[in-house]
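prediction below, plus the sequence it came from.
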Amino acid sequence: MTTPVPAPPSSPRSALLVIDVQNDFMPGGRLAVTDGDAVVPLINRLGSLFTHIVVTQDWHPADHISFASQHEGRAPFSTITLPYGAQTLWPDHCVQASAGAALHADLDLPQTQLIIRKGCNRTIDSYSAFVEADRQTRTGLAGYLRERGIDTVYACGLALDFCVAWSALDARAAGFATAVIDDACRAIDLDGSCARAWQQMTEAGVQRLRSAALLG
């Protein structure tokens, strides 16, 4: 697949995809990402460049299959096999309507036109904003973007090596020009997962940008 050239942020063809900037992924949260709160001011600055913004939230039922607490004798960050493949087990996090599932209070993106809630199906995890972990169930985001004439996606947020990377890879697979703003992300980095994510994204044609290239 030929890698398309991204439209600039100011273009009506571009959207900023802000992934899971939620309390449970912040320091002190149930699934804290180191330094996760540091991305919030930068994402707010980046948001001012875009007409189109889409925000995602993990939004799990309390008995979600990806929670280690639902599997007797299993510890968080261990792996099990589900009908759709390998599944990392996580601490309970981003339970629907909980304080931990709320977006960070300082996130200020008034141009946001859509919030995608993912991981709502108890039996399927969902890292990507586009396709759930069974790789069959679609969120409708690709169609939403195309209906608005958007062909370029800039991604940022938490966590880089899981939800950001999966979303970026699926954006490319759907034919969107895709860039990840790396300093507007933070990673869990579970057993080298960050390096693997960057390798996969690079191979798929996802561009790696610094915010300064956009903010000037």
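Looks like it came in fine. Numbers count the residues shown, from 1 in each chain.

can we go C-alpha only for contacts and neighbour counts from here?
Fine.

residue boundaries of the strands in the protein?
Here the chain has its strands, by DSSP state E, at 14-19, 52-58, 79-82, 85-88, 112-118, 152-158, 177-186, 207-209.

structure B:
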Amino acid sequence: MPPSSALPASAAPAPTLPCLPGDGDALVVVDVQNDFLPGGPLAVADGDRVVAPLNRYIHLFQQRGLPLVFTRDWHPANHCSFHAQGGPWPPHCVAGSPGAGFAPGLHVPANATLISKGAHAGIDAYSAFQGTGLGAYLQRLGCRRIFVGGLATDYCVLATVRDARQQGLAVVVLRDAIRAVAVQPEDGRRAEDEMLRLGAHPLTWDEVAP
């Protein structure tokens, strides 16, 4: 059949799924902390439901010997994002407090890399890359792509994906392992749409499991 310069829309090839984790990949688990779980001062609806799917991805990356990065908000008690300092949020994830601890049941391997962010009183930081050295760390490891899940879709996950793309990293968003704060009802959907517009690829465990 002679080559065609354009395929009709009905014959356009289906988009391919991103390949499974391998060399050059890292998993970044964003802020799955007690204060963001139901009952916490800055609760994400169903935030606890990211733990089980994240554990599956963590196990997969462990099996393959790939880098694991866990981020956490690690705020001073007078952080600029808190209401008392004129910020938008109630106090949360204060460094060393139980609320700043990782969610019960989340598997954090001993060899995982821990990234603390938002640790300066006068600087707000949503992205895992902001002021943490994460970009340079991933570069040293030879990482070209990150898989991202955690809390919350419309803030720290989105900001992390945005910065990763700006740094030239490919990004896979684990759609079954993210949840939104949704200050406005559509914030979560809008954040996912923006991540896709930035070039991130969506993935769920059903597409990974045999």
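Everything's here; your move. Remember, predicted model here, so these are calculated numbers, not experimental data.

would you pull the TM-score for this pair?
Counting by TM-score structural alignment, normalised by the length of structure 2, the TM-score of this superposition works out to 0.85. Behind it: 189 aligned residues with a Cα RMSD of 1.6 Å.

just to revisit the earlier point, let me know which of the strands of structure 1 is tucked in deepest.
strand 152-158 (a mean of 28; mean count of other Cα atoms under 10 Å).

in structure 2, what range does that strand match?
The aligned range for strand 152-158 of structure 1 in structure 2 is 145-151, by TM-score structural alignment.

and what of stretch 13-31 of structure 1?
Alignment note (TM-score structural alignment): stretch 13-31 of structure 1 is matched to residues 24-42 of structure 2.

now do stretch 169-184 of structure 1
Residue span in structure 2 matched to stretch 169-184 of structure 1, by TM-score structural alignment: 162-177.

post-alignment, the longest helix seen in structure 1 versus structure 2, mean distance?
Counting residues, the longest helix found in structure 1 (DSSP state H) is helix 193-204. For helix 193-204 of structure 1, the mean deviation from structure 2 after alignment is 1.8 Å (mean Cα distance after the TM-score superposition for structure 1).

how about the helices of structure 2, start to end?
Using DSSP H, the helices found in structure 2 span residues 51-63, 134-141, 158-166, 187-197.

on contacts alone, who are the packing partners of the longest one?
Helix 51-63 of structure 2 makes packing contacts with strand 25-30, strand 68-73, strand 170-179 when contacts are defined by 3 or more Cα pairs under 8 Å, 6 or more residues apart in numbering; DSSP states H and E.

with structure 1 superposed, average distance for the last one?
Superposed on structure 1, strand 170-179 of structure 2 shows a mean distance to its aligned partners of 0.7 Å (mean Cα distance after the TM-score superposition for structure 1).

elements contacting that strand?
If you count contacts as 3+ Cα pairs under 8 Å, 6+ apart, strand 170-179 of structure 2 packs onto helix 51-63, strand 145-151, helix 158-166, strand 201-203.

next, the angle helix 158-166 makes with that strand.
Orientation check (axes from the mean of the first three to the mean of the last three Cα atoms, to 10 degrees): strand 170-179 of structure 2 against helix 158-166 gives 170 degrees.

what of the first one?
Counting by the same axes, to 10 degrees, strand 25-30 of structure 2 points 150 degrees away from the direction of helix 158-166.

and residue 130 of structure 1, what pairs with it in structure 2?
Looks like residue 130 of structure 1 aligns to residue 129 there (TM-score structural alignment).

circling back to that earlier point, need the contact partners of the match of strand 152-158 of structure 1.
Contact with stretch 145-151 of structure 2 is made by 24-32, 36, 44, 47, 50, 54, 157, 161, 169-175, 177-180, as judged by Cα atoms under 8 Å, 6 or more residues apart in numbering.

now do 6 Å
Applying Cα atoms under 6 Å, 6 or more residues apart in numbering, the contact partners of stretch 145-151 of structure 2 are 25-32, 169-174, 177-179.
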